[in-house]
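Trainee: one predicted model, sequence on top.
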Amino acid sequence: MEESEYLEEHLEELKIDKNGLRSAYAVAFTCMIAFMGIGLVDPILKTIAHQLNATPAQTTLLFTSYMLVTGVMMLFTGFISSRIGAKKTLICGLVIIIGFSALAGFSETIQGLIYLRAGWGLGNALFISTALSAIVGVLAGQTEKAIIMYEASMGLGMAIGPLLGGVLGSMSWRMPFFGVATLMLIATFAIGFLLTPIAKPKQKVSLFAGIKALSNHKLRSVGIIALLYNFGFFTLLAYAPFLLEGFSEMQVGFVFFGWGALLAVASVFIAPILEKRINTYRTILLALFFFLICLSFIGFNAQTPELVALGVVMAGLFQGLINTLLTTIAMEIPDIERSVASSSYSFIRFFGGAIAPFVAGKLAEIWNSSITFYFAAFMVLIGLVFVIIHNQYFATEEEYEIV
């Protein structure tokens, strides 16, 4: 009888693990598609600017409006998901993205496109912030594995997005937007059928919980470092395509495919190895240092498209390391609900992503493209200094256990 009970209990645990893994893969797959939407517009930025009579600075606002709304709304996603549940929040976010991405495909002006991207950012906020906490939740007790899965889906999305954008963009700049709407529709069905319902938290998250969480010094410090790093990240993503003179949509897509592929490989395989070999702190320091070298290299060779492409691809390797390790640190802060930590951390880093494209475009207009990337490198350098100042925060749970 005891053996039978043990087997039943063990089988039940396996069933839970299987369901949790299936749910995690469903959310990760959808995350990949969501992040495809960010890089999908890279190959068509020059075409949009040309056909809608927009300057590069105006065109980079497609990133700024999107990232700004995403960042601000992320502060309140915990409030929403704790009331309607993670699954419904994810689906609501996807439906909003479908609507605004489809409308963006019909836009006739750059201003209209900027506003529609802002609406797209609202859906993105509901989805991305909830997705991270959902993967961590369904893979209970495996935070680092969950974050690696999340960052891997981000890397794959960032890699495939520009490639798909290049293929569709070679037909028309409108096609990538319709492509996103179609992919998000598929993702909505995947979440609806494959994600098992996630229990709502026993205690509902207050409206301003995300803002209050920023009073935690560790979360705030790691968030500021992420903001400074993301300034470099989105300067590269939003402005580097304008330096690839003579490159077709497909060629730009291949450049950013290489960038995203290295980002994914570093997130999934290299980051965990380096974390164990030389620890999180040293890995982040080295990755930030080499990332700012890549940005400086792009700035120095701004007039040579082939070298700009090389700098972009190489930067992906170091960005993948930083993404995984910074997110792991932020999500392992004790005494803060993971959905709230995810929202607050994402707000700060996406705010950096919102400012960067606008500043990049303006610096290039006032001075030149080289200054744009030198300034981005300088912001990353400040982030590196912050890591040194707050070195006590840069150890994961596994490293604490070893100590």
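Mentor: Arrived safely, thanks for sending.
Trainee: contacts and neighbour counts: CA atoms only from here.
Mentor: Fine.
Trainee: go through this structure and flag its longest helix.
Mentor: Criterion DSSP state H: the longest helix present in the chain is helix 2-39.
Trainee: tell me which helix or strand comes right after that helix.
Mentor: Next in sequence after helix 2-39, counting helices and strands by DSSP states H and E, comes helix 45-51.
Trainee: thinking again about what came up before, may I see the buried residues of the longest helix of the chain?
Mentor: Using 16 or more other C-alpha atoms under 10 Å as the test for burial, helix 2-39 gives 19-39.
Trainee: tell me the secondary structure at residue 140.
Mentor: coil (DSSP: H, G, I helix; E, B strand; the rest coil).
Trainee: what's the neighbour count on it?
Mentor: 13 (other C-alpha atoms under 10 Å).
Trainee: what comes up buried for the helix or strand residue 290 falls within?
Mentor: Using DSSP H and E, residue 290 maps to helix 280-300. By 16+ other C-alpha under 10 Å, the buried positions in helix 280-300 come out as 280-285, 287-300.
Trainee: report the angle between the next helix or strand after it and helix 280-300.
Mentor: Per DSSP H and E, the first helix or strand lying C-terminal to helix 280-300 is helix 305-331. Angle of helix 305-331 versus helix 280-300, following axes from the mean of the first three to the mean of the last three C-alpha atoms, to 10 degrees, is 150 degrees.
Trainee: check it against this one:
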Amino acid sequence: MTITAPDPRPQRLTALFFAVLLDLIGFGIILPLLPFFASDMGASGFEVGLLVMVYSAIQLVMAPTWGRLSDRLGRRPILIIGLVGSAASYALFATADSLLVLFVSRIVGGFGGSTIPVAQAYIADVTPPSKRAGSMGLIGAAFGLGFVIGPALGGILSTISYTTAGYAAAGICLLNAGLALAVLPESRRSEAPPTTPRFDLPEALRQAADSKQVRRILVVYLFLTMAFSALQPTLSLLADARFAMDARQAGYLFALLGLVSVVMQGMLVRRLVPRVGERALLRASAFPFAAGLLLVGLSASTAGLLAGLVLLGLGYGGAIPSVLGLLSRSADPDRQGAALGLGQSVGSSARVLGPLMAGGLFDLRVSLPYVVAAGLVALGLTATTHLSQPGDRPPAD
């Protein structure tokens, strides 16, 4: 009688899921508090945008670097180093007494928070190709839950102090690092070939230049991501300036937005795409996306603000999976890696440009970041006119 050993992959994926989830809860705790904390230190809207931008800029540089290092040193040590780095950044946040220290905390946080590609490589190591897409969804689920739980928890902790919230985020990351050290096994075999190949940006750009469809999708993705990233530095500031909300209430606003987006992405998109296709869903989602931004920016009541966030969550939750699905389906099978890598670079660049733009516009007028962001969505919608649904006849240029 042969006894089959239990498959260790589910346990590894569960451990990884909780590692990513706890990391994102720590990030979410700080999300609604940073603009308030910086403003208390005299920061302008533009400087708050810079605080958000520098984190994304470090991630843009470090994410591929961590991925390549994990091919040489293993996934587990890099993930643990990232968690310890995130904990250090939140401890700096908790003790910050100047904008300079806040900037240092965000830089350190950018280094520590750049390990998502390593988590994706971990999944690739332990999952057969036929099941890899479903397993990658664990990271999306962790993102969604993290951006619901984290801001709500941060808002609650802010009623004690920002310092308490910072130390709580640091403690969660340190606990997470300890758990990863104890229960997360190494996934990479020393003899295995790299699963995180070096991303060649010039080559990817040359390949994208061969396809009008891919170029247009990347333009749409840039506009939509810039539009959404305008919220991160300004939503808390708007809630305070217009409705005298505190950090606790701002945390609930971010949690509401995250919840609606998770429901849209996790439950509705997968049912709608097979029926209408990514292109139609993308175009339809642009309308609540833009309307939500305008309603948030121009709202004169709390009810209007909440309605705008719901519309925004529905629009964003429908648009982003659709545009990424179009990108994947429009690229040649042998160019998938280049296309998706280029998409990741475009998204990261948008998260650098968007907050910087929004912070500067906020200093001019509270509603301006949202009006301009809605305009970016409108430009993105215009750019979808000549997109084709893969499998259909392309529209005339």
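Mentor: Structure's in. What do you need? If you're wondering where the values come from, they're calculated on a predicted model, not measured in any experiment.
Trainee: what about the aligned residue in structure 2 for residue 197 of structure 1, neighbour count?
Mentor: Counting by TM-score structural alignment, residue 197 of structure 1 corresponds to residue 186 in structure 2. Residues contacting residue 186 of structure 2 under the criterion other C-alpha under 10 Å number 16.
Trainee: secondary structure class for residue 186 of structure 2?
Mentor: coil.
Trainee: count of residues packed around the nearest residue to it once chain neighbours are set aside?
Mentor: Using C-alpha to C-alpha, 6 or more residues apart in numbering and skipping the chain neighbours, the partner closest in space to residue 186 of structure 2 is residue 76 (5.3 Å). Burial measure for residue 76 of structure 2: 22 neighbouring residues, criterion other C-alpha under 10 Å.
Trainee: quick one: map residue 76 of structure 2 onto structure 1.
Mentor: Match for residue 76 of structure 2 (TM-score structural alignment): residue 87.
Trainee: wait, what's in contact with that match?
Mentor: 191, 192, 195, 197, 198 (C-alpha atoms under 8 Å, 6 or more residues apart in numbering).
Trainee: as a markdown table, those with distance to residue 12 of structure 1 would be great.
Mentor: Formatted as a markdown table, the contacts of residue 87 of structure 1 follow (distance: C-alpha to C-alpha, whole Å):
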| residue | distance to residue 12 of structure 1 |
| --- | --- |
| 191 | 23 |
| 192 | 23 |
| 195 | 18 |
| 197 | 17 |
| 198 | 17 |
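Trainee: secondary structure element for the match of residue 76 of structure 2?
Mentor: Going by DSSP H and E, residue 87 of structure 1 is part of helix 86-104.
Trainee: buried residues of that helix, list them for me.
Mentor: Those would be 86-104, for helix 86-104 of structure 1 by 16+ other C-alpha under 10 Å.
Trainee: what's the angle from it to helix 2-39?
Mentor: Going by the same axes, to 10 degrees, helix 86-104 of structure 1 makes 20 degrees with helix 2-39.
Trainee: mean deviation, helix 86-104 of structure 1 versus structure 2?
Mentor: Mean deviation of helix 86-104 of structure 1 relative to structure 2 after superposition (mean C-alpha distance after the TM-score superposition for structure 1): 1.8 Å.
Trainee: check stretch 353-364 of structure 1 too.
Mentor: Mean deviation of stretch 353-364 of structure 1 relative to structure 2 after superposition (mean C-alpha distance after the TM-score superposition for structure 1): 1.3 Å.
Trainee: report the distance from that stretch to the chain centre.
Mentor: 18 Å (C-alpha atoms, centre = their mean, to the nearest Å).
Trainee: try stretch 152-170 of structure 1
Mentor: With C-alpha atoms, centre = their mean, you get 13 Å for stretch 152-170 of structure 1.
Trainee: and that stretch, which stretch of structure 2?
Mentor: Using TM-score structural alignment, stretch 152-170 of structure 1 pairs with 141-159 in structure 2.
Trainee: for that stretch, give me every contacting residue.
Mentor: Residues contacting stretch 141-159 of structure 2 (C-alpha under 8 Å, 6+ apart): 17-18, 20-33, 164-165, 247-252, 254-259, 261-262, 266.
Trainee: hmm, 7 Å instead?
Mentor: 17, 20-21, 24-32, 164-165, 247-252, 254-255, 258-259, 262 (C-alpha atoms under 7 Å, 6 or more residues apart in numbering).
Trainee: list the buried ones in that stretch?
Mentor: Those would be 141-158, for stretch 141-159 of structure 2 by 16+ other C-alpha under 10 Å.
Trainee: same question for stretch 330-350 of structure 2.
Mentor: 330-331, 337-350.
Trainee: tell me the one of those nearest residue 109 of structure 2?
Mentor: residue 348 (15.4 Å; C-alpha to C-alpha).
Trainee: chain neighbours aside, what residue packs nearest to the equivalent of the closest one over in structure 1?
Mentor: Matched by TM-score structural alignment, residue 348 of structure 2 corresponds to residue 350 in structure 1. Leaving out its chain neighbours, the residue that sits closest to residue 350 of structure 1 by C-alpha to C-alpha, 6+ apart is residue 71, at 4.9 Å.
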